[in-house]
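Peer 1: this one's structure only:
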């Protein structure tokens, strides 16, 4: 090719399309020991998630955890899996299925204005493959929208890390924007409050409403992670809309792992305590999850329900995540409009 040909050859810089990259945590490709092991190996090798010397941690991970844990949780994954295709053809892990439904609803909403893609931080569809598809299209502007309302280095920061890891290998770099968090958006708080109020129309109001957030080690917060503050502020924003008094709700933290002190109060311990103290009915939800997954459908809706009922509680109901609700799709469409301003 001559120098003249090089000067006139089309390049990625000629593209000006916009792609929105939705990102969530991920799930195993299959609800069996091999699928779970592969997923956990990637997830638990992330230094943003496990903040201890990696050489030491690898010995524990590969010597103990990956040999034992996949067998323990395979049944749990299998119990929540969408094994049969629904009428629209969606099948698989709930987290991925709801992500695909939100992606498709947003694509329908925006039409040809932009492209909406979905990638998982761990597992598939991978960030690497999805970014390659984007750069092979007419997009040179990417809005990364991690589907986590509250900020944490263990979720949003590692999602951004993964995008940057693969972007830095490219010859032509796209324009990038990131949504850091969205718990404070009125549309999000309104959607959460409306979800609860709608649930209460068909279920009697409980003695207490439990806001259970995924936990992180207390050490992370001491080192500057703002997740704890975001969670408390989320509860406050929803409670204000519901006009609840202080004795009508609690904020707790779930899914602790390992010997460290995690954010407290712990959800499971709280279930033991309040049921023994005479609380007879509760409704539980997790504003930290945009879509239902193992931590909500199994850990909250089953395991914590069992703890509450075994210690004297009489009625436990889990309020589903926003999933592909219309209000959720509207929230994301508003976020996208806000963050692509100036690109059209």
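Peer 2: Sure, I can see it. Small disclaimer: the values here were computed from a predicted structure and weren't measured.

Peer 1: contacts, neighbours, all on C-alpha from now
Peer 2: OK.

Peer 1: ok, residue 252 - how many residues close by?
Peer 2: As a burial measure, the neighbour count of residue 252 was computed by other CA atoms under 10 Å and equals 23.

Peer 1: so what's it up against?
Peer 2: If you count contacts by CA atoms under 8 Å, 6 or more residues apart in numbering, residue 252 has them with 210, 211, 212, 213, 264, 265, 266, 267, 270.

Peer 1: mind giving me the packing neighbours of the host helix or strand of the first one?
Peer 2: Residue 210 is part of strand 208-214 when elements are defined by DSSP states H and E. For strand 208-214, the packing partners by 3 or more CA pairs under 8 Å, 6 or more residues apart in numbering; DSSP states H and E come out as strand 249-254, strand 281-285.

Peer 1: want to compare, so here's the second one:
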């Protein structure tokens, strides 16, 4: 007996984005994001006071200006690319419904699940768009799914794709992406693989995220024809005063520039779509830093976004669960 694909549905999940590049929208988004206990492991009462009295009033206007610098006529880049992924994946999967949900902000996961169940889906394949598992990203999605499904009398079967840090095709298309950049801009003196950082105490508590990043970097380094000693793994997006996973991307760039390295290219393997962290933090702030201290060529290699190869990867991950 064949598989009834009409009973399957796919839920893509990404972190989320503010509705607009203004202080009010950013404040609302941050309040939701920074209230998640998996994101902030701190005394709830004290944290709530810090968040609403200090962090949100100070940080929201600053972040709004940064979002404004990358905002497009169509809106948030993260949302635009994510919607494109949904559209292209739907074309590949034919009769299987595909929905997009966000952990925070616009397009809540609850609405996406409701749309799938309305279509009589009995099996939901959930693909969090985080190649490397982390307690602060992938596990958040799992928590939300469980909480949402508690409201339903009949729950669907769930196929949860926890990570794909070592998937051969994922590593292959990262390599192809880098090779295209090398062809366009020339061979750099250093290639940096920059991942979103996490607080160091997350790792001490057992988060396997750094190990997943190391695995992706190792497999990529083995596959690409580029000297291993010229590939540097680093972490970006540090927030607050606690220690985070090291080395920090900005520290590495500053060090390289000061030590007469003139040409670097940078890939962010953990970001499935371009967002504030890549389009501003890497492409603008870190580029400026590298040039300021003596660097001459800095090229950011775009995320996989809704490229043909990325959609093929997503299709492979999903078909494997049917």
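Peer 2: Now that the structure is in, tell me what you want to look at. Everything numeric here is computed off the predicted structure, so don't read it as measured data.

Peer 1: residue contacts, the aligned residue in structure 2 for residue 164 of structure 1?
Peer 2: Taking TM-score structural alignment as the alignment basis, one finds that residue 164 of structure 1 is matched in structure 2 by residue 146. For residue 146 of structure 2, no residue counts as a contact, taking CA under 8 Å, 6+ apart as the criterion.

Peer 1: and the helix or strand residue 146 of structure 2 falls within, how far out from the chain's middle?
Peer 2: Here residue 146 of structure 2, judged by DSSP H and E, is contained in helix 138-149. Here helix 138-149 of structure 2 is found 17 Å from its chain centre; the criterion is CA atoms, centre = their mean, to the nearest Å.

Peer 1: pull out the buried residues from it.
Peer 2: Residues of helix 138-149 of structure 2 classed as buried by neighbour count (16 or more other CA atoms under 10 Å): 138, 140, 141, 142, 145, 148.

Peer 1: so what corresponds to residue 42 of structure 2 in structure 1?
Peer 2: Taking TM-score structural alignment for the superposition, residue 42 of structure 2 sits opposite residue 52 in structure 1.

Peer 1: helix, strand or coil for its match?
Peer 2: The three-state assignment at residue 52 of structure 1 reads coil, by DSSP: H, G, I helix; E, B strand; the rest coil.

Peer 1: distance of it from residue 92 of structure 1?
Peer 2: Taking CA to CA, to the nearest Å as the criterion, residue 52 of structure 1 is separated from residue 92 of structure 1 by 33 Å.

Peer 1: between these two, who's got more neighbours?
Peer 2: More neighbours surround residue 92 than the other of residue 52 of structure 1 and residue 92, with 20 against 10 (other CA under 10 Å).

Peer 1: in structure 1, which residues correspond to the strand ranked longest in structure 2?
Peer 2: Under DSSP state E, the strand in structure 2 containing the largest number of residues is strand 8-17. The aligned range for strand 8-17 of structure 2 in structure 1 is 18-27, by TM-score structural alignment.

Peer 1: how far off centre is that stretch?
Peer 2: Mean-position distance between stretch 18-27 of structure 1 and its chain equals 10 Å (CA atoms, centre = their mean).

Peer 1: ok, now stretch 100-119 of structure 1?
Peer 2: Per CA atoms, centre = their mean, the displacement of stretch 100-119 of structure 1 from the mean C-alpha position of its chain is 18 Å.

Peer 1: now do stretch 257-272 of structure 1
Peer 2: Using CA atoms, centre = their mean, we find the averaged C-alpha position of stretch 257-272 of structure 1 to lie 20 Å away from the chain's own average C-alpha position.

Peer 1: quick check: end-to-end length of that stretch?
Peer 2: Stretch 257-272 of structure 1 has an end-to-end distance of 19 Å (CA to CA).

Peer 1: buried residues in that stretch?
Peer 2: Of the residues in stretch 257-272 of structure 1, 262, 263, 264, 266, 267, 268, 269, 270, 271, 272 count as buried by neighbour count, 16+ other CA under 10 Å.

Peer 1: give the equivalent position in structure 1 for residue 86 of structure 2.
Peer 2: When structure 1 is aligned by TM-score structural alignment, the residue opposite residue 86 of structure 2 is residue 103.

Peer 1: check which helix or strand covers its match.
Peer 2: helix 94-110.

Peer 1: then residue 328 of structure 1?
Peer 2: Element membership of residue 328 of structure 1 [criterion: DSSP H and E] is helix 326-339.

Peer 1: what's the matching range in structure 2 for that helix?
Peer 2: Going by TM-score structural alignment, helix 326-339 of structure 1 sits over residues 308-321 in structure 2.

Peer 1: got the contact list for that stretch?
Peer 2: Contacts of stretch 308-321 of structure 2 with the rest of the structure, by CA under 8 Å, 6+ apart, involve 10, 85, 88-89, 92-93, 125, 127, 159, 161, 169-170, 173, 304.

Peer 1: quick one: secondary structure of the residue most central in space within structure 2?
Peer 2: Among the residues of structure 2, residue 271 comes closest to the average C-alpha position under CA atoms, centre = their mean, at 3.5 Å. Counting by three-state DSSP, the backbone at residue 271 of structure 2 sits in coil.

Peer 1: just list the residues touching it, thanks.
Peer 2: Listed by CA under 8 Å, 6+ apart, the contact set of residue 271 of structure 2 reads 130, 131, 195, 303.

Peer 1: out of those, which sit inside strands?
Peer 2: With strands identified by DSSP E, the entries of these that belong to them are residue 195.

Peer 1: just the contacts of residue 271 of structure 2 now: which is nearest residue 17 of structure 2?
Peer 2: residue 130 (15.3 Å; CA to CA).

Peer 1: which residue in structure 1 lines up with the closest one?
Peer 2: Under the pairing rule here (TM-score structural alignment), the equivalent of residue 130 of structure 2 within structure 1 is residue 148.

Peer 1: is the nearest residue to the match of residue 86 of structure 2 once chain neighbours are set aside in a helix, a strand, or coil?
Peer 2: Once its chain neighbours are removed from consideration, residue 103 of structure 1 has its nearest residue in residue 116; the separation is 6.0 Å (CA to CA, 6 or more residues apart in numbering). Put simply, residue 116 of structure 1 is strand when judged by three-state DSSP.

Peer 1: so what corresponds to residue 116 of structure 1 in structure 2?
Peer 2: Alignment note: residue 116 of structure 1 maps to residue 98 in structure 2; criterion TM-score structural alignment.

Peer 1: how about residue 126 of structure 1?
Peer 2: Checking with TM-score structural alignment, residue 126 of structure 1 has residue 108 as its match.
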